[in-house]
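K.L.:
following is a predicted model, sequence given first.
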Amino acid sequence: MIRTVLIDYDGTLHDSDSVLRDSLDGILGLRGDELYRIYLHEIHRGIVHKYYPERHDDLLFHCSLIYSYLRRPFEAPTATLFCRRFMEAEDRSWRDPIYFDDVLPALEMMKRGGLRLYLSTGRDAERKAEALERYAGKKLFEGVFSEPSIGHLKSKPEYYLAVLKSSGSKAEETVSIGDSPMTDIGPAKIIGIKTIWVNRRREPQPNQEELKPNYEVSGLLEAARLIQAINERLNIWPPENSF
C-alpha cells in the first residue's frame, strides 16, 4: 500500500518551463524554447546532473557549457544577460506562479484519500510550499524537503534515505512523483521507493534501466488516480490509520 507521497515542484506542480522559455527568447540569437531545451536537456540533465552535481545551481557554469555545446566563444555580457533573465523568471514564479490545471484536483484527491504529502525538491522548498498553499487557500503538505535541509543532492539515494527517516516512512509504502528521471525517479527507485514519472513533455523513456520509472503518466491527476487504484487493489483506500 502507499501511505506517503513525495512530490516534486518545478515541472510537476509549477509550469516553470513556459516562464523560462519566454524569458530566454532572443538570447544567443535563439528562440526561447530552443535555448531552454539546450539548457535543460543537453546541459542541466545531460552534463551537470551526471558529472558536476555540486554545480547544480551555478547558472554561469551552465552558460559556459551552453557556449561549448554551441561551439561559440564565451561572451561574458551575454552570459550575464542569460543569468539575469533566468533569475528574473524565477522571481516572477513566486510573485505570479503558473500551476498546472490538474494540480489542485490531484492534491485534493490524494489528501481525501488520507495520503501524507511532502514537497520534495532541490531548493527553496519552504518558499515553494508556501506559494502553493497560499494559492490553494489551505494546508497541503505534512512537511517539505530540500537539498539544504537534507544535506544531500536530490540526485543521490542518500537524499531519499534521509527523507524516509525524517518523515517516518517506509520505502515500500512511499511513492516519489516528479518530472525528472535523474532526480525524482532513479535515486528513489534504487532504495525501494515506488516511482511515478509525470511526463508532461512526452519525452522518450531514459535508456538507463535505473532511471526508468515504475509507472509513467501524462499528468498529476492521472498519478493520483493511479495511487488510488494501487491501494484499491489491496482493498485499502483510504490507507489504514490515515486519519
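P.N.:
Yes, it's here.
K.L.:
going forward, measure contacts and count neighbours with C-alpha atoms only.
P.N.:
Noted.
K.L.:
distance check, Leu132 against Arg233.
P.N.:
As judged by CA to CA, to the nearest Å, Leu132 and Arg233 stand 31 Å apart.
K.L.:
same check, this time on Pro187
P.N.:
Pro187 is 27 Å from Arg233, by CA to CA.
K.L.:
the more surrounded of these two?
P.N.:
Neighbour comparison, Pro187 and Arg233: the larger count goes to Pro187, with 24 against 11 (by other CA atoms under 10 Å).
K.L.:
sec struct for that one, please.
P.N.:
helix (DSSP: H, G, I helix; E, B strand; the rest coil).
K.L.:
how many other residues sit next to the closest residue to it other than its chain neighbours?
P.N.:
Counting by CA to CA, 6 or more residues apart in numbering, the nearest residue to Pro187 once its immediate chain neighbours are dropped is Pro157, at 4.5 Å. Other residues near Pro157 come to 18 when the count uses other CA under 10 Å.
K.L.:
mind checking how far Leu226 is from Leu119?
P.N.:
Where Leu119 is concerned, Leu226 sits at a distance of 19 Å (CA to CA).
K.L.:
structure B:
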Amino acid sequence: MVPLPLFKLGSLFLRHISKYGANRIKKQAHDHARFRAFAARYGQMMHQLNMRTSVALLRDPEAERRAREKAEAPTVKTEAQTRREEEGKAKEQQKASPAAATTATATATTKQKTTPRRQPFQNIWTRKFRALPEDKAVDLFADVVGDTFILGVAVALILYEYWRSQQKPDSNKEQIEALGKRLDERDGALREAEARLGAVEEALRALRDAGPKKAVQASLGEAAPT
C-alpha cells in the first residue's frame, strides 16, 4: 500500500491558509487607525519607488541627452534675430523722432539681459511624483505585505522540505553501495577460484611429469633379476 503524502498535503493546506492571513492583514490595514497611518506612509514610499523604477526602465538616455543639449544650447540665433528686429524698429523710429529711438534701444538692452531661464533636468531618483490617495496607498502597502506573507510561507515550506529530504537516507545510494559490496564479494570469489584452478593445473602437470619416470623405474626393476 502506497503511503499518503502527508507532508505535501499539509504544505498545500498551509499555503491555502496563508491566503486568509494575507486577507486579514489587508483588512487590518483599513480598520486599524495606527496601522492605517503606517500603511499610508509606506504605501506612498512604495509608490514613489515604483514610479522611479518604471521611469528609469522605460526612459531613453539618448533622447534625454539630445534634449539636455538642446536645452543647454545658447540662444545666439534668437538673440541676433531679436537684435536685428530691434535695430530695424530703432531705425524706423529714429526717422520719426530721436527720443523714440533711445527708448527702443533701452528696451532691446533690457530684453537681452532678462533672457528666460530654462528649467534644469531633474534626477529621476530625486524626483517627486504625484502622491496617491490615502486609500490607494493603504491598498498598495497591504497588497505588498500580503503577497510577501504568502511568499514567505511558501519559501519556508520549500526550505523545510529540502532539509527534510537531506535528512532522509538515500535509497538509491544504499542500493548502489549494496551492489558495490556484492561485486567486491564476487571479485574475491573469482580470485579464489582462479587460485584453486591454478593449483589444480600445477598438480596435473606434476602428475604428468611423474608418470613416465615411474614406468621407466618399474621396467628397470623387472629386468634386474634376470
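P.N.:
Arrived safely, thanks for sending. Predicted model, so just to flag it, every value in this text is computed and none were measured.
K.L.:
TM-score for the pair, please.
P.N.:
With the length set by TM-score structural alignment, normalised by the length of structure 2, the two chains reach a TM-score of 0.18; 73 aligned residues with a CA RMSD of 6.2 Å.
K.L.:
if we look at the top helix by length along structure 1, which residues are touching it?
P.N.:
The helix spanning the most residues in structure 1, taking DSSP state H as the definition, is helix 76-95. In this structure, residues lying in contact with helix 76-95 of structure 1 by CA atoms under 8 Å, 6 or more residues apart in numbering are 16, 19-20, 23-24, 27-28, 59-60, 63-64, 128, 131.
K.L.:
residue ranges for the helices of structure 2, please.
P.N.:
6-31, 33-58, 61-72, 76-96, 98-113, 134-167, 171-223.
K.L.:
okay, the ones you listed in CSV with mean neighbour count next?
P.N.:
Output for these, formatted as CSV (neighbours: other CA atoms under 10 Å):
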stretch, mean neighbour count
helix 6-31, 15
helix 33-58, 16
helix 61-72, 12
helix 76-96, 14
helix 98-113, 13
helix 134-167, 16
helix 171-223, 11
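K.L.:
which one of the contacts of helix 76-95 of structure 1 is nearest Glu34 of structure 1?
P.N.:
Leu24 (9.2 Å; CA to CA).
K.L.:
residue contacts, the closest one?
P.N.:
Contacts of Leu24 of structure 1 by CA under 8 Å, 6+ apart are 31-33, 35-36, 82, 85-86.
K.L.:
now the residues you listed: which count as buried?
P.N.:
With burial judged by 16 or more other CA atoms under 10 Å, the buried subset of the contacts of Leu24 of structure 1 is 32-33, 35-36, 82, 85-86.
K.L.:
separation between Thr110 of structure 2 and Glu79 of structure 2?
P.N.:
Counting by CA to CA, the gap from Thr110 of structure 2 to Glu79 of structure 2 is 12 Å.
K.L.:
swap that for Asp139 of structure 2, please
P.N.:
53 Å.
K.L.:
same thing with Leu220 of structure 2?
P.N.:
146 Å.
K.L.:
repeat that for Asp209 of structure 2.
P.N.:
129 Å.
K.L.:
now swap in Lys95 of structure 2 and tell me
P.N.:
Distance, Lys95 of structure 2 to Glu79 of structure 2, by CA to CA: 24 Å.
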